[in-house]
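[1] sequence and computational prediction follow.
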Amino acid sequence: MSPIIILPSPTIPPPTTLSQPTMQPQIIPTKKSQKVAVIGAGAAGLVATRELRREGHQVVVFERNNRIGGTWVYDPNTESDPLGLYPSRTIVHASLYESLRTNLPREVMGFRDYPFVAKKDDKRRDSRRFPDHEEVLLYLEDFMSEFGISELIRLETEVVHVGLMGEGKWVVRSRKKDRNVAGDDVFNAVVVCNGHYTKPRVAEIPEEDDFFVDFNSSPIFYEYLVDDTMVASLASPIYDEYLEKDNVFVPLDSPPSVDTCVVDQTKAIDLSNPSNFFELSIGVWPGRQIHSHNYRVPDPFCKKVVVLIGSSASAYDISREIATVAKEVHVAARSTTNGTPTKLVGYNNLWTHSMIKSAHKDGTAAVQDGSLLLVDVILHCTGGWSVFYHGRISLPSQEEMMSDVEAFYLTLEAAGVPKRYTHNLGNCQFEYNDWLAAECRSSPSQEWRKQMYAANRMNRAIRPETYP
């Protein structure tokens, strides 16, 4: 038996009939009540909990944070490793930047039977059609209160292990934030709602002398002080090995702390402060690197030359915001194919480029369009690696899935689309959603929602600098 996975449809009534309903939890008895664990109290976890309780199940929700909301909880703190690859780094789960607003209308984002209605009479709320992240969090808290879910949630409780026992039972080991001792609970099923982007994806940048660095698996240089002697360590995310730069082994029983890392013999750097991101050198290229997961505010980029890699929503938002304080911002993306750099209209210091070709010891980065940039910071707006789970609905056999994959690759090849866009749903987002709903015996998305989504996407393409 596999853990149950519930994938709720975030849908609502047409915008012409929006009103905030008053609903009490509706219990629909099933043949047998089960004890079910839900891991995560974000949007998916909250809806899964409501639906499970409607079916008459006994639900316990585990949430490691001190409040519900998942990815919509803003945390100004960042990880001790700005690229997010160091094995022993301080983990921060939030990825929101301070200025973030939704890039979808609130009507499209709301749940089917609980509309995301603007509360214009409440001065604390953001009534805009494209609200800020705090408004989304408040909406989720309203949902929790409306359906009486809070009593089922164990806040500041992290799940550290899930294991299959005999007779189809699952043991869930959890630990309170203020305790080292873990406790076990037994459930009939487990619903995993903790997201699927768990590891930052960073760009692969060749360095000079044909030394190729894939930051997703290659070594990272850190500098620290050992017995009053400066040592640069080579920390591999895979093998957790620590070597000096000149390949002399440093017999360390544990890695050096990167929460406070000494970068010279007179200055210690507190890496919990975002303004100190740029005190860590990574790889042969001497500049500083950060993943957008650890971006919060533009201040640390003041008067710096920044190369931002990526072309999706976060890259768009962050590049424009950084341009207000940086000396220069250069956006490099594989999807940009024009042969020359292009200065964006309305900006004196923001250019788009094709992808970075190589990085060099003198601090320069060569671009495929022929540009040679002297760069202070490389910012990776490149998303994360996906981790998927399966559950109530049986998966096809491996042979069937591989056959489908090969057939899909042939369609990509025929359309001239690179394989790297395999998981880019693009125009087929709702087609996939409706297929998934059918598999779960749920209703498809409403036509008005699809039309609003399409119109919003077109508006973004036509008016990129004034959207939303």
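    Here it is on my side, so go on. Numbers count the residues shown, from 1 in each chain.

[2] every contact and neighbour count from this point should use C-alpha atoms.
    Fine.

[3] report the buried residues of stretch 318-338.
    318-333, 336 (16 or more other CA atoms under 10 Å).

[4] in helices, which of these appear?
    I318, S319, R320, E321, I322 (DSSP state H).

[5] the last one reaches P298, doesn't it?
    Okay, so that is I322. Yes - under the criterion of CA atoms under 8 Å, I322 makes contact with P298 at 5.0 Å.

[6] pretty sure N338 is touching T352, no?
    No - look at N338 against T352 with CA under 8 Å: they stay out of range, at 9.5 Å.

[7] second one coming, line it up with the first:
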Amino acid sequence: MVTAAVIGGGASGAITVDTLRKQGIETTVFERRDILGGVWVYDSDPGPLTVVPGRTGEQSDLVSNTPDFEGIEPGESINTSPGEYNRQTFENPHRYEPTPTFESLSTNVPERVMTYSDKPKWDWKENGVYTYPLQTRFVHHSTIQRYIEQYFQPNIDVVKFSTTVEKASKTKDGKWTLTTRTRSATEDVWAQTKYDHLVVATGHYHVPFIPDVPGIQLAYRLYPNRIVHSKHFRESNLDLFKDKTVVIVGSRASGADLVSLLAPIAHQTIQSVRATKGPIFKKSFVNQDKVVRAGEVVSYVCKDGGFNVETADGQSFSPDVVIYCTGYQYSYPFLRDQVPDLTDGVFLPDVYLHTFYTPDPSLAFVGVPVDAVSFRAFEYQAVWVARYISGQIELPSVDEQQLWNKRRFEERGSTRSYHSLSSLEAVQDFFDALTELGGGVKAQKKGGRDFPVFGRQDIDELKAAAPARWVEEPNKEAAEEESETSELDTGDSEGHTDDTSVDGDEK
């Protein structure tokens, strides 16, 4: 029987394992935590977070040391004391495990397109009663975590919890050998297992990024606790910002959320926005009389007791803290030895249609696209991957795949937009392409999953939800243009909405 390993127990992992098993593929899921839900898991106390400005994912998210398995029989494990083979840094030893989910975080995509096609409701009835209001368009993060967890239940027997894939490499027999570490309070248990295929469903909201600008390195060295990333923001710590001057960098969802939460309590809230056109998240205009809007942060100037932040529109501020809502980087340290040039943190240049690694399609990714109607995109990718792994379909030639990769790079370059499907037309084209390459909507194998159908009702739902998230003023013309082109901001691989790109550009 064909075997596959899936890395990740979040939204993309849930649909992937279910689809693979329905296709008759023997599948194992590796989830590094003891709970399912991926980025929708809430960590009340995420602990400290080190984000050095300008540092890439490769510099931040290092490859782990691993024990020597030479002479160890297949199936045997190695037990070590906790942390004996730690990652090569103590800054973030467990691959940025805590999530960016904070207490009041809610969805910003409607239920119809943020569920899987065979379970189109966020919650099932409990004792005959739905556990959330049926007419609610957006829901609390706990509802999504519970939905993912419930969806996993038929496949819970193949999930290995608290298990991190520390290294994935190809052996001479053409199989993937995964070196895994299962953590407990008393020991780490290391093992090696082989699979025919590897599907990475880890999302990309783990390794945060702060852009490098003149003066920020010195300011960070002198005042590291005053230049932070939004990932570990929690409302339980709001008192830290009371009566402070706060600069929030970013105009997307995270920036808007923080503006709405901090403006009522801070002495002054400054929102630094790089883009001068485009619709603005409605939350950015809550308490707008208390918010100063400024241009892109272009430099830091250190002074006694602190620093000034200079912006592109000529303003200067002396903040108590700067919070960067500037997005995340793609990072796969477990693949770095096998595929050293897989990603620069911004994009994956050799991944065909955001899914298959062109040089070796036994490696696939589910959940790479952003702004892609996330849950529905995961399902399309999972069906395509499952049909290929089962031998039901073949992929286009390497030359054809490389041509797509080349054209995509020429259009988008090494920017976050490379993997962005930021319009309804782009989303529809992506779904149609995967359906055609996957052999059509209907499954050929009995029990296999059909491709979902993305149609008029889905589009109408997305358009109807837009006014709840955007405001037209003060960018009325840009907002109208946005509406005409039906551009989306529909979430990353786990359903959160992305912030700015890795290089600091607003998408």
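    Right, received. Where do you want to start? The structure presented is a predicted model; accordingly, all values stated were derived computationally and were not measured.

[8] just to revisit the earlier point, just give me the closest of the ones in helices among the buried residues of stretch 318-338 of the first structure to P464 of the first structure.
    Ranked by distance to P464 of the first structure (CA to CA), those are led by R320 at 11.1 Å.

[9] can you tell me the closest non-neighbouring residue to that closest one?
    For R320 of the first structure, ignoring the flanking residues on the chain, the nearest one in space by CA to CA, 6 or more residues apart in numbering is L350 at 7.9 Å.

[10] what does that neighbour correspond to in the second structure?
    Aligned by TM-score structural alignment, L350 of the first structure pairs with V291 of the second structure.

[11] contacting residues around its match?
    Going by CA atoms under 8 Å, 6 or more residues apart in numbering, V291 of the second structure touches V259, A263, Q268, T269, I270, Q271.

[12] which stretches of the stretch 301-450 of the first structure form strands?
    Per DSSP state E, counting those that start in this stretch, the stretch 301-450 of the first structure carries strands over the ranges 305-309, 328-332, 342-343, 350-353, 356-359, 364-367, 372-374, 377-380, 384-386.

[13] V92 of the first structure: which of those is closest?
    strand 384-386 (14.3 Å).

[14] what's stretch 52-61 of the first structure aligned against in the second structure?
    Stretch 52-61 of the first structure covers residues 20-29 of the second structure once aligned (TM-score structural alignment).

[15] with stretch 322-334 of the first structure instead?
    If you align by TM-score structural alignment, stretch 322-334 of the first structure falls on residues 262-274 of the second structure.

[16] end-to-end on that stretch?
    20 Å (CA to CA, to the nearest Å).

[17] again with stretch 85-98 of the first structure
    Span of stretch 85-98 of the first structure from end to end, CA to CA: 23 Å.

[18] and the residue mapped onto S312 of the first structure from the second structure, how many neighbours does it have?
    Alignment note: S312 of the first structure maps to R252 in the second structure; criterion TM-score structural alignment. Counted with other CA atoms under 10 Å, the neighbours of R252 of the second structure add up to 24.

[19] what do you get for L164 of the first structure?
    17.

[20] now do the contacts for it.
    Contacts of L164 of the first structure (CA under 8 Å, 6+ apart): W170, V171.

[21] cool, L105 of the second structure as well?
    L105 of the second structure neighbours (CA under 8 Å, 6+ apart): H140, H141.

[22] any idea how far it lies from I148 of the second structure?
    Distance from L105 of the second structure to I148 of the second structure, by CA to CA: 16 Å.

[23] gap between the residue mapped onto A454 of the first structure from the second structure and T326 of the second structure?
    By TM-score structural alignment, A454 of the first structure lines up with K463 in the second structure. Separation of K463 of the second structure from T326 of the second structure (CA to CA): 26 Å.

[24] the two: which is more packed in?
    A count of neighbours by other CA under 10 Å puts T326 above the other of K463 of the second structure and T326, at 29 against 17.

[25] for the aligned partner of that one in the first structure, give me its contacts.
    Counting by TM-score structural alignment, T326 of the second structure corresponds to T382 in the first structure. With contact set as CA under 8 Å, 6+ apart, T382 of the first structure has these partners: P200, R201, V202, A203, H291, S292, I309, G310.

[26] all good on my end, thank you.
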